[in-house]
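1. Curious how this folds, go ahead:
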Amino acid sequence: MSEWIRTTLGDLIELQRGHDLPSQDRSDGHVPIIGSFGITGTHSVAKYHGPGVAIGRSGAAIGTATYVDGDYWPLNTCLFVRDFKGNDPRWIYRLLDTIDFMAFNSGSAQPSLNRNFLRNIPAAAPPLSEQRAIAEVLGALDDKIAANTKLVEVADELAASLTRKGLDVSQPVALSDIADIVMGSSPSGSSFNEIGEGTVFYQGVRDFGVRFPSNRVWTTAPVRLAVPGDTLLSVRAPVGRVNLATEGTCIGRGVASIRSYTGRPFTLFHLLKGSEEAWAPFEAEGTVFGSINKSQLASLLVPSLGAGQEERLEGQLAPIERAIASALGENANLAATRDALLPQLMTGKLRVKDAEKALENAGV
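-> Down below sits the predicted model:
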């Protein structure tokens, strides 16, 4: 790390507050609008040339870093880099992503960042060539994650299209006629832990992902259980969100487990996933939050499948779902690798040549 210099954030970049752009003033276009949490929409006019880097300026989004390659419009809910002062923009993005900006909150009731308070944040910077090499290593991981994410999107749409083609909307059936329904029940809060002891527990959609939920909370006193392949259905706002169980799972009051009577889990999953209109009335019925109870769920009418279609459709969906699961699993490993490398590379504790070996091991 001998070539690195110890400096301050203000010596590396110049931050500036973004600009108002009310929704009524926006027009269709391809210019990304950067807000506090990232890209929030598009516009036909760019305020600045790219590449661009910004961080959330207030609230829960403080310090959330965003990078764009092209021209962009930064909103006043973020601070953007007005001048990179000769540093690599992608490396600056990574640097900002490692700083705990909440420690520099200048607000009172509402957390916020004042760019003048940030100038003296200590930082260490390598030569430009090293900055670019670090950005390349981390960017390769992000690129692979992005490619897998696109694969998942395409595969998901293909699965949805195949399901729609097999449906017979003229002959709806009650959900209880095609699946077993188990409503969740929450264990005692004293049984919860976040160290992996017992059975993984899901109270609602907080941990739902694109296809599978993320493990965050476990319970040593499970009450109602789902098994691998069951569809996990959100029964409280937002009603109708679905994921697939990958292991024995304890379900709380915000989740129901739906299990195909015919042993065709993917067909059932996509049937429920594609039934957005069926859930709308239950989102509107609650006084504060939408919900659906077991009797309502049991009598819910869903499209049926034409004669001989269910087995055929399950055969089409199974390899698609395997590809989705593989891509999502690889993404989890890639993200873990990136997150482990990031702080070490950004502090000079790990050199690029060593990080490249880690990428080879990760198949990048």
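
2. CA only for contacts and neighbour counts going forward, please
-> Noted.

3. quick one: the helices in the stretch 51-200 of the chain?
-> All helices of the stretch 51-200 of the chain, identified by DSSP state H, counting those that start in this stretch, fall at 89-98, 115-118, 128-166, 175-178.

4. Now do the SS call for the residue nearest to E197 when sequence neighbours are not counted.
-> Excluding its sequence neighbours, the residue lying closest to E197 (C-alpha to C-alpha, 6 or more residues apart in numbering) is W218, at 6.1 Å. Classification of W218 using DSSP: H, G, I helix; E, B strand; the rest coil returns strand.

5. would a markdown table of the helices of the stretch 51-200 of the chain with mean neighbour count and distance to A226 be doable?
-> A markdown table is the format used below for the helices of the stretch 51-200 of the chain (neighbours: other C-alpha atoms under 10 Å; distance: least, C-alpha to C-alpha, whole Å):
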| stretch | mean neighbour count | distance to A226 |
| --- | --- | --- |
| helix 89-98 | 21 | 37 |
| helix 115-118 | 14 | 48 |
| helix 128-166 | 17 | 23 |
| helix 175-178 | 18 | 17 |
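
6. And those: which comes nearest T246?
-> Nearest to T246, of all these, is helix 128-166, at 17.3 Å by C-alpha to C-alpha.

7. now the angle between helix 89-98 and that closest one, please.
-> Put simply, helix 128-166 runs at 80 degrees to helix 89-98, going by axes from the mean of the first three to the mean of the last three C-alpha atoms, to 10 degrees.

8. Second chain to compare with the first, below:
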Amino acid sequence: MPFSELLSTVVDNRGRTCPTVASGIKLIATNCISNEMLHPRYEKVRYVSQETYDNWFRGHPRPGDLIFVCKGSPGRVAIAPNPVDFCIAQDMVAVRADRSKIHPLYLFAALRSPVVQERIQSLQVGTMIPHFKKGDFGKLNIPVPDRDSQAGIGSFYYAMSSKIAVNERIAARADELSAELFRQAVLKTPDQFTEQALSDTADFINGRAFTKDATGTGRMVVRIAEINSGPGSSTVYNDIDVPEKHLARPGDVLFAWSGSLTVSRWFHPEAIINQHIFKCVPKNGFPQWLVSQLVHRKIDEFRAIAADKATTMGHIQRRDLDEPVLVPTSEAVSSFGARMSSLWTRALLAEQESLTLATLRDALLPQLMFGRLRVKDAEKIVEEQV
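-> Take a look at the predicted model:
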């Protein structure tokens, strides 16, 4: 059935940039919506005044509405929470399901399904900034099973996505606790730390230009985009053989030293490391978690260095890795290293489980939507795999 026939309301903000203020009611933009999260995130959020909120918009999202991105990365969709404490910026709409025709959670799952996402990509226009026209909603066809099946599929998808969201919070919290534990150790026991060059704690192995002549199959080529957002439609794959030093495996520390400087723990399957990314290989017996902490503690300084290079893409140089960092002695590592290692492992396991759940969810969803699999069978498959 055409997507447009399953809606009761479509809300937008007239497609114009509205005036913003320093504080007030949240105005979420397209960067707040991700297909990896259930609800909008308040990332770099702006604000509007009460007057703008009351008079500028045609309407506002309600709890359970689907916030749909039309421009930039068309097709990203999230559920409006309860209560809704924001309004939406241009380039996105809030769509409300006609509950007499379709279950809202099923509609949410269907919009995120690979088959519908592929259709959205095929309908978008523009090369520099892709755009999905609201008038093309009628060209999106959504399979509509019976009501009981809709409810079961929607609940299955929501439960899987909720577990993924919990894992992401676990990983984030574990990393926050690790950073705080390390900070407290530096403050309370400074005599157990010595200054060493960052380059003495790890080998920083630069990737190479492995996207050239890529085959489209084989292992993922990790670029800065994949470090920041994971694999997407533009991700490159290559089946070439590369040296061990240019491979990323789960638990490896990757450091993008150019562009948007980022430090990340790799948790995806084995991949190939592209140029502008260091693989941080611990040396002198240092553990992975320590190297990660040390690079993270220097990242703001490195970003400041990169920002000063106004005439070129911001980056750091090899000599910047020789700057000193506070490194715990072997005794200090023995005293709090077990806790740091445990937090590091817990975060990695949560990230890997989320990846498994997302892969299963996205593979099973089309089969459920087209009646080739029952929900209870899908749940059994998940139990066996996770």
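
9. follow-up on the earlier one: do you know how far the residue nearest to E197 of the first structure is from E194 of the first structure?
-> 6 Å (C-alpha to C-alpha, to the nearest Å).

10. which residues does the residue most central in space within the first structure contact?
-> Centroid check for the first structure by C-alpha atoms, centre = their mean gives G209 as the closest residue, at 6.6 Å. For G209 of the first structure, the contact set (C-alpha atoms under 8 Å, 6 or more residues apart in numbering) comprises N243.

11. what residue of the first structure matches up with L349 of the second structure?
-> In the first structure, the residue equivalent to L349 of the second structure is S326, according to TM-score structural alignment.

12. Identify the residue of the first structure aligned to C70 of the second structure.
-> Under TM-score structural alignment, C70 of the second structure pairs with R57 in the first structure.

13. ok, the counterpart of G337 of the second structure in the first structure to S275 of the first structure distance?
-> In the first structure, the residue paired with G337 of the second structure is E314, using TM-score structural alignment. To S275 of the first structure, E314 of the first structure is 18 Å away according to C-alpha to C-alpha.

14. When these two are compared, which one has more neighbours?
-> Per other C-alpha atoms under 10 Å, whichever of E314 of the first structure and S275 has more neighbours is E314, with 18 against 14.

15. tell me the SS of that one?
-> helix.

16. Excluding chain neighbours, give the residue nearest to it in space.
-> Once flanking residues are discounted, E314 of the first structure sits nearest to T267: 5.5 Å by C-alpha to C-alpha, 6+ apart.

17. before we move on, what about A197 of the second structure?
-> In space, and not counting its chain neighbours, A197 of the second structure is closest to P324: 4.2 Å by C-alpha to C-alpha, 6+ apart.

18. Quick one: residues contacting I324 of the first structure.
-> Contacts were defined as C-alpha under 8 Å, 6+ apart; by that measure I324 of the first structure touches 151-152, 155-156.

19. Among the residues you listed, which one sits closest to N243 of the first structure?
-> D156 (12.7 Å).

20. Quick one: map the closest one onto the second structure.
-> Under the alignment by TM-score structural alignment, D156 of the first structure pairs with D175 in the second structure.

21. and if you look at F104 of the first structure?
-> Counting by TM-score structural alignment, F104 of the first structure corresponds to L123 in the second structure.

22. who's in contact with its match?
-> L123 of the second structure is in contact with 132, 136, counting by C-alpha under 8 Å, 6+ apart.

23. still on that earlier bit, so W218 and E194 of the first structure - more neighbours on which side?
-> Higher neighbour count among W218 of the first structure and E194: W218, with 21 against 12, using other C-alpha under 10 Å.

24. was I right about the more buried one contacting N193?
-> Yes. Using C-alpha atoms under 8 Å, W218 of the first structure makes contact with N193 at a distance of 5.3 Å.

25. most residues in a single strand of the first structure, which one?
-> Of all segments of type strand in the first structure, defined using DSSP state E, the longest is strand 167-174.

26. neighbours of the residue nearest to E314 of the first structure, just the number please.
-> 27.

27. and the aligned partner of it in the second structure, helix, strand or coil?
-> Matched by TM-score structural alignment, T267 of the first structure corresponds to L290 in the second structure. Classification of L290 of the second structure using three-state DSSP returns helix.

28. Quickly note the distance from L290 of the second structure to L247 of the second structure.
-> Counting by C-alpha to C-alpha, the gap from L290 of the second structure to L247 of the second structure is 20 Å.

29. got it, and L326 of the second structure?
-> Taking C-alpha to C-alpha, one finds L326 of the second structure at 28 Å from L247 of the second structure.

30. between these two, which one's more packed in?
-> Between L326 of the second structure and L247, counted using other C-alpha under 10 Å, L247 has the larger neighbour count: 19 against 16.

31. For the residue nearest to the more buried one when sequence neighbours are not counted, which three-state class applies?
-> Residue nearest to L247 of the second structure in three dimensions, not counting chain neighbours: I272, with 4.8 Å by C-alpha to C-alpha, 6+ apart. Classification of I272 of the second structure by three-state DSSP places it in strand.

32. quick one: contacts for I272 of the second structure?
-> Counting by C-alpha under 8 Å, 6+ apart, I272 of the second structure touches 210, 219-222, 242, 246-248.

33. ok so, going back, closest one to V31 of the first structure among the helices of the stretch 51-200 of the first structure?
-> helix 89-98 (18.4 Å).

34. which residues sit against the closest one?
-> 51-55, 63-67, 84, 131-132, 134-135, 342-343, 346.

35. ok, now stretch 71-83 of the first structure?
-> With contacts defined as C-alpha under 8 Å, 6+ apart, stretch 71-83 of the first structure is touched by 13-21, 31-36, 43, 45-58, 115.

36. what about the residue lying closest to I39 of the first structure once chain neighbours are set aside, helix or strand, and which?
-> Excluding the flanking residues, the one nearest I39 of the first structure by C-alpha to C-alpha, 6+ apart is I33, at 5.5 Å. Element membership for I33 of the first structure (DSSP states H and E) is strand 31-35.
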